[in-house]
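Colleague: Coordinates for the following, if possible.
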Amino acid sequence: MNISFLGAAKTVTGSCYLVETKETKFLVDCGMFQGKANEVLLNTEEFSFNPGDLDFMLLTHAHIDHSGRIPKLHTDGFKGTVYATKPTVQLCGIMLPDSGHIQEMENEWTNRKRKRAGEPPVKPLYTLEEATDCLGLFKGVAYDEVISVSDDVRVRFKDAGHILGSAILEIWIRENNQETKVVFSGDLGNKGMPILRDPSIIGDTDYLIVESTYGDRLHTLKKETDKIERFISIISETISKGGNVVIPSFAVGRTQELIYDLNKHMDVFGDKVNEILNVPVYVDSPLATSATKIFRENLDCFDEEAKAYIANGDNPLDFPSLKFTQSPEESRKLNEKAESMIIISASGMCDAGRVKHHLKHNLWRKESTILFVGYQAEGTLGRKIQDGAKIVKLFGEEISVNARIESIDGFSGHADKEGLLSWIRSIGRKPKKIFVVHGEQGVAASFAQTITDELGLQCIVPSRGESYVISGGNIYEHVPSANARKRFRRLAVVEMLETLKEEFDELSEILKNDLKQEKSDVEIDEVAAKLKMVEKSIIEALK
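Modeller: Next up is the predicted model:
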């Protein structure tokens, strides 16, 4: 058996793993790269395998960083079945067409820019129609049932507690009259998350591929009441100043949990919550609106607490001041209103969607608050704001960041370091080897070392493009073909160029803003001299 790590290896996005046996070839996930410009470029690269040779695909959940390149996979020749839980199939039914629409809109903007520069147009990654076409490949499966997906491969989907329909994959592969078990954690949720069940316990495995998004840190607000109290205090303080609270949120998962928590704690925090609930709460994302309907159709996936609310006649995903906007016109009108409001809008990392308009209208306002409740990948607009950027660019315009910036990690859909360790610790028969993925490079390495130090288990942190052969209980690193090596080396150079471009752009913004301040002739000459040195170094390097 051979496992190739083609995405979410020393990075968080682009999950994609190719598994090859003597008889079968399949993918686990095929997600979109997000965040840094150099990583986003990877979406347009040709796959390092022939999609037409794949027998099937296993999808852990619907988030775009796990599912977003399935339409491209299909247009490039994949005709097999995509196995996923039934809620994941439903969610992909709205999320992939939405992604196709975004690709078309961004491509239209790109081509206008290229036309002005005298450059030929380019095609989108995929279209709305292509995204819709690939949905015919999906097949829904139930949790906890072992199914045969080929003569030599069986699989079972277990609840991962990350978003509705998310799954841990238990995969049994038979080769040479011997069965090997491989487990893919997918994205693991926190224990005690609203609506969802806790991540399932796995009895045993020979090899484990585990995520590490928060593998180097602990969520600060462990107690649910602490998390909600801080959430409500931030909102209350902002409203008292006449500002808006803008919450960038993933349309699927985090939005529904925020609605649930606001509804659930009406009685616990009394007047403060009632004050908030008199303020309109707008979910400004058509995708989130559709996803909330799908949540309401899958009550069997809810935890016991949520089921009890429903049994008592309460709708945990609704309350009187909650409003859903649909049209772009409704969305625009929100920024014309004078009264305070709470706006929950996608995308969660602020790189697309309506939230960018709300940021443009609120980032400069000292009385408003931008509240992050989910992970912000490196290179995203959300991460820049979270890390303290003083000025950001939105729709070609520089916007000062004067608003209050807050983050609450207790809402995260990812387990923290202790949660991940606890889950690995709970596995009955421990794995012979663990592959640590889905984490930024330093985080993945740190978590791998933590696993070894605390659990005594050996880990590998694969790089993108690396392959490993598992045979007879041993692991061998597989040397990729010359073409594959060339492709990944070329991509590495592209990454370096894009990183340099980002750093130069950031330096340029800093210097331009610095020069707006009152400067002496000597200080201006010093800046000019430094830039001359940089220019000279670049010219020398290119000779």
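Colleague: Please make it C-alpha for all contacts and neighbour counts, starting now.
Modeller: OK.
Colleague: residue nearest the centroid of the protein?
Modeller: The centre of the chain sits closest to Asp65, judged by Cα atoms, centre = their mean, with a distance of 5.3 Å.
Colleague: which helices and strands sit right next to the longest strand along the chain?
Modeller: If you go by DSSP state E, the chain has its longest strand at strand 167-175. Counting contacts by 3 or more Cα pairs under 8 Å, 6 or more residues apart in numbering; DSSP states H and E, strand 167-175 packs against strand 153-159, strand 178-184.
Colleague: in the stretch 201-350 of the chain, which spans are strands?
Modeller: Secondary structure of the stretch 201-350 of the chain by DSSP state E, counting those that start in this stretch: the strands cover 207-211, 245-248, 281-283, 322-324, 342-345.
Colleague: okay if I get those strands as CSV plus distance to Ile94 and mean neighbour count?
Modeller: Listed next are the strands of the stretch 201-350 of the chain as CSV, based on distance: least, Cα to Cα, whole Å; neighbours: other Cα atoms under 10 Å:
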stretch, distance to Ile94, mean neighbour count
strand 207-211, 25, 22
strand 245-248, 19, 27
strand 281-283, 17, 22
strand 322-324, 17, 16
strand 342-345, 16, 26
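Colleague: Centre of the chain to the helix ranked longest in the chain, how far?
Modeller: Longest helix in the chain, counting residues (DSSP state H): helix 482-515. Relative to its chain's centre, helix 482-515 lies at 22 Å (Cα atoms, centre = their mean, to the nearest Å).
Colleague: what comes up buried for that helix?
Modeller: If you call a residue buried by 16 or more other Cα atoms under 10 Å, then helix 482-515 has these buried ones: 488, 491, 494-495, 498-499, 502, 509.
Colleague: just stretch 160-179 next, same as before
Modeller: 160-175.
Colleague: where does the residue nearest to the centre of the chain land in three-state SS?
Modeller: helix (DSSP: H, G, I helix; E, B strand; the rest coil).
Colleague: returning to that earlier point: now the strands of the stretch 201-350 of the chain as a markdown table including distance to Thr110?
Modeller: What follows is the strands of the stretch 201-350 of the chain, written out as a markdown table (distance: least, Cα to Cα, whole Å):
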| stretch | distance to Thr110 |
| --- | --- |
| strand 207-211 | 34 |
| strand 245-248 | 24 |
| strand 281-283 | 29 |
| strand 322-324 | 30 |
| strand 342-345 | 24 |
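Colleague: Which of these sits closest to Ile385?
Modeller: Among these, the nearest to Ile385 by Cα to Cα is strand 245-248 (11.5 Å).
Colleague: gap between the closest one and the chain center?
Modeller: Relative to its chain's centre, strand 245-248 lies at 17 Å (Cα atoms, centre = their mean).
Colleague: which secondary structure elements does that strand contact?
Modeller: helix 224-240, strand 342-345, helix 355-362, strand 369-372.
Colleague: Which strands or helices does the last one pack on?
Modeller: It stands for strand 369-372. strand 245-248, strand 404-407.
Colleague: Alongside the first, I'd like the structure of this one:
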Amino acid sequence: MRVRFHGAAGEVTGSLHRLEYEDRQVLLDCGLIQGGGNEDARNAAGFGFDPRQLDAVVVSHAHIDHCGRLPLLVKRGYSGPIYMTAATADLLRIMLEDSARLAAADAERETRARQRRGEGKVEPLYLLRDVIDTLKQVKPLEYGERREILPGLTLRFEDAGHIIGAAIVELVYQQRGKRKTLVFSGDIGPNAAPILRDPTAMHEADLVLMESTYGDRCHRNRADTVKELGAVLRQAREDGGNVLIPAFAVGRTQEILYWMARYFREWELEQWQINLDSPMALKVTELYQRHINLFDREAKELFAKGLNPFAMPNLRLISDVQDSMALNKRASGQIIIAGSGMCTGGRIKHHLRHNLWRENCDVVFVGYQAARTLGRQLVDGAEFVTIYGEKIRVRARRHTVGGLSAHADQNQLAAWYGHFHQRPPVCLIHGEDAARRALKEKLEAEFRAEVRLPKPGQVAKF
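Modeller: The predicted model follows:
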């Protein structure tokens, strides 16, 4: 058996890996590439294999960098089953419909610009009808359920603790006395994060594909991070401006609201108008409430007491475009939580365009910012950025609150790997090279593990 790497091998986004054995092919994830300047061309390019030759697709979770090219895969001929957890299946519709709408809007905007230059039309990556076709092929499984998806090949999902529905993927091939086990971590969540359960410990594997997003660093203590967030909000209130929080619609938004509700009085949040300006985040937040059975004990107890962190008295849920635009008429008193988390699209870009030049504005980054994204430019201290063709001077204060990550840090990743018996070989993926190298050194030193850093096109045999 072998795994061929096509994406997220040396970078964080664009998850795409292919299991090959005998005459069978199983695709692990089919994610959108984000950032880099040439992402549109890379996303539209060929996959490096014929989608019509795939026998099955397995998706770890519904973040767009893990599922965002599924409709393109179907559009180009894949007609087989797409396996994921039941909660991921619920999320997938929201994520892909939003992705299709954004792609259509971007294509329309680029077409207008090109037509003014006498150039041709731009086609979106895929359409809503491609999303509908994709959803028809989804086959949901519950955590812990074992299902034979191909002759001799059994699939099992376990909780990854990353976002609602996120899974660790186990594929076991057993035929003619042979047994091989592949474990794909997907994205591993941190221990003791609010709302969701801790990631499941796995014990048996012949090869492990493990994410390494934060392989070169350790997060701040979560309690200290929450205190820092409160201090930033209190200082911002004294400064008299707006607070912008770019946040992923899935996971990060819900955690931010959780902490705001929990410390509502201590942080004097009644003095703010809190705006959740993301139609997708609104749908996701509603979905979270339908999957309370997947929450950890503390979150279940909170809901059982009737304390809903998603229903604060001054929380305004904004879906209408006109209401979103109206937010930019006010220069103070607002907390605006909007996507996308890396500022690559969505409504946050409009709010940044209207607020970055204000000295009393605060921008709070609560998640990972991939290389060459607008979010990374701002985190790295850029004095000027370009948004929708307009060059903007950045005077706003920028805060990086890293302890709220939905990803495990270096120590937590190493601890997760440490549960495996016999210390199987591990391929580090979903991380930039510096992060992968650092985690490789730690795993080698701590466990004497055989660690590989695959590049696109390379193969790992097991």
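Colleague: Can you calculate the TM-score here?
Modeller: Scored against TM-score structural alignment, normalised by the length of structure 2, the superposed chains reach a TM-score of 0.98; 462 aligned residues with a Cα RMSD of 1.3 Å.
Colleague: Out of the buried residues of helix 482-515 of structure 1, name the two that are farthest from one another.
Modeller: The widest separation within the buried residues of helix 482-515 of structure 1 (Cα to Cα) is 31.4 Å, between Phe488 and Glu509.
Colleague: which residue lines up with Phe420 of structure 2 in structure 1?
Modeller: Aligned counterpart of Phe420 of structure 2 in structure 1: Ile427 (TM-score structural alignment).
Colleague: Stretch 494-509 of structure 1 aligns to what range in structure 2?
Modeller: Using TM-score structural alignment, stretch 494-509 of structure 1 pairs with nothing in structure 2.
Colleague: Name the stretch among the helices and strands packed on strand 245-248 of structure 1 that sits most buried.
Modeller: A comparison of those by mean neighbour count, using mean count of other Cα atoms under 10 Å, puts strand 342-345 on top with a mean of 26.
Colleague: counterpart of that one in structure 2, which residues?
Modeller: Taken onto structure 2 by TM-score structural alignment, strand 342-345 of structure 1 occupies residues 335-338 there.
Colleague: Tabulate the helices and strands packed on strand 245-248 of structure 1 (CSV), appending distance to Thr44 of structure 1.
Modeller: CSV is the format used below for those (distance: least, Cα to Cα, whole Å):
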stretch, distance to Thr44 of structure 1
helix 224-240, 39
strand 342-345, 27
helix 355-362, 24
strand 369-372, 29
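Colleague: Of all those, which one is nearest Ala415 of structure 1?
Modeller: Of all these, helix 224-240 comes closest under Cα to Cα, at 14.5 Å.
Colleague: Give me the contacts around that closest one.
Modeller: Contact with helix 224-240 of structure 1 is made by 221, 244-245, 261, 265, 269, 272-273, 275-276, 340-342, 367-369, 408, 410-411, as judged by Cα atoms under 8 Å, 6 or more residues apart in numbering.
Colleague: go on, stretch 258-271 of structure 2?
Modeller: 194, 226, 230-231, 233-234, 309-310, 312, 314, 333.
Colleague: Likewise for stretch 429-448 of structure 1?
Modeller: 8-13, 15, 203-216, 417, 457-462, 473.
Colleague: May I have the distance across stretch 143-151 of structure 2, first residue to last?
Modeller: Stretch 143-151 of structure 2 has its terminal residues 21 Å apart, counting by Cα to Cα, to the nearest Å.
Colleague: From the chain's centroid, how far away is that stretch?
Modeller: 25 Å.
Colleague: Which positions within it qualify as buried?
Modeller: 143, 149.
Colleague: Contacts for that stretch, please.
Modeller: 55-56, 85, 154-159, 167.
Colleague: Could you save those residues as TSV and add columns showing distance to Gly375 of structure 2?
Modeller: Converted to TSV, these look like this (distance: Cα to Cα, whole Å):
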residue	distance to Gly375 of structure 2
Asp55	38
Ala56	35
Thr85	30
Thr154	40
Leu155	36
Arg156	35
Phe157	32
Glu158	32
Asp159	29
Ala167	27
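Colleague: The residue nearest to the centre of structure 1 and Gly14 touch, don't they?
Modeller: Yes: in this structure Asp65 of structure 1 lies within contact range of Gly14 using Cα atoms under 8 Å: 5.2 Å.
Colleague: Between those two, which contacts overlap?
Modeller: Shared contacts of Asp65 of structure 1 and Gly14, counting by Cα under 8 Å, 6+ apart, come down to 30-34.
Colleague: ok, back up a step: go through the contacts of stretch 258-271 of structure 2 and name the one nearest Arg109 of structure 2.
Modeller: Among the contacts of stretch 258-271 of structure 2, and counting by Cα to Cα, the member closest to Arg109 of structure 2 is Gly333, at 31.7 Å.
Colleague: Correct me if wrong: the closest one contacts Leu244.
Modeller: No: counting by Cα under 8 Å, Gly333 of structure 2 stays clear of Leu244, with 11.1 Å between them.
Colleague: Is Gln162 of structure 1 in a helix, a strand, or coil?
Modeller: No Gln there; residue 162 of structure 1 is His. Applying three-state DSSP: His162 of structure 1 is coil.
Colleague: Chain neighbours aside, what residue packs nearest to it?
Modeller: Gly189 (4.0 Å; Cα to Cα, 6 or more residues apart in numbering).
Colleague: ok, Ile82 of structure 2 - how many residues close by?
Modeller: Counted with other Cα atoms under 10 Å, the neighbours of Ile82 of structure 2 add up to 23.
Colleague: How about Arg112 of structure 1?
Modeller: Arg112 of structure 1: 13 neighbours (other Cα under 10 Å).
Colleague: need the contact list for the aligned partner of Phe365 of structure 2 in structure 1.
Modeller: Using TM-score structural alignment, the partner of Phe365 of structure 2 in structure 1 is Phe372. Contact analysis of Phe372 of structure 1 by Cα under 8 Å, 6+ apart lists 247-249, 386, 405-408.
Colleague: redo that, cut-off 10 Å
Modeller: For Phe372 of structure 1, the contacting residues are 246-249, 348-349, 382-383, 385-386, 405-409, 411-412, by Cα atoms under 10 Å, 6 or more residues apart in numbering.
Colleague: Quickly note the distance from it to Val245 of structure 1.
Modeller: Taken as Cα to Cα, the span from Phe372 of structure 1 to Val245 of structure 1 is 10 Å.
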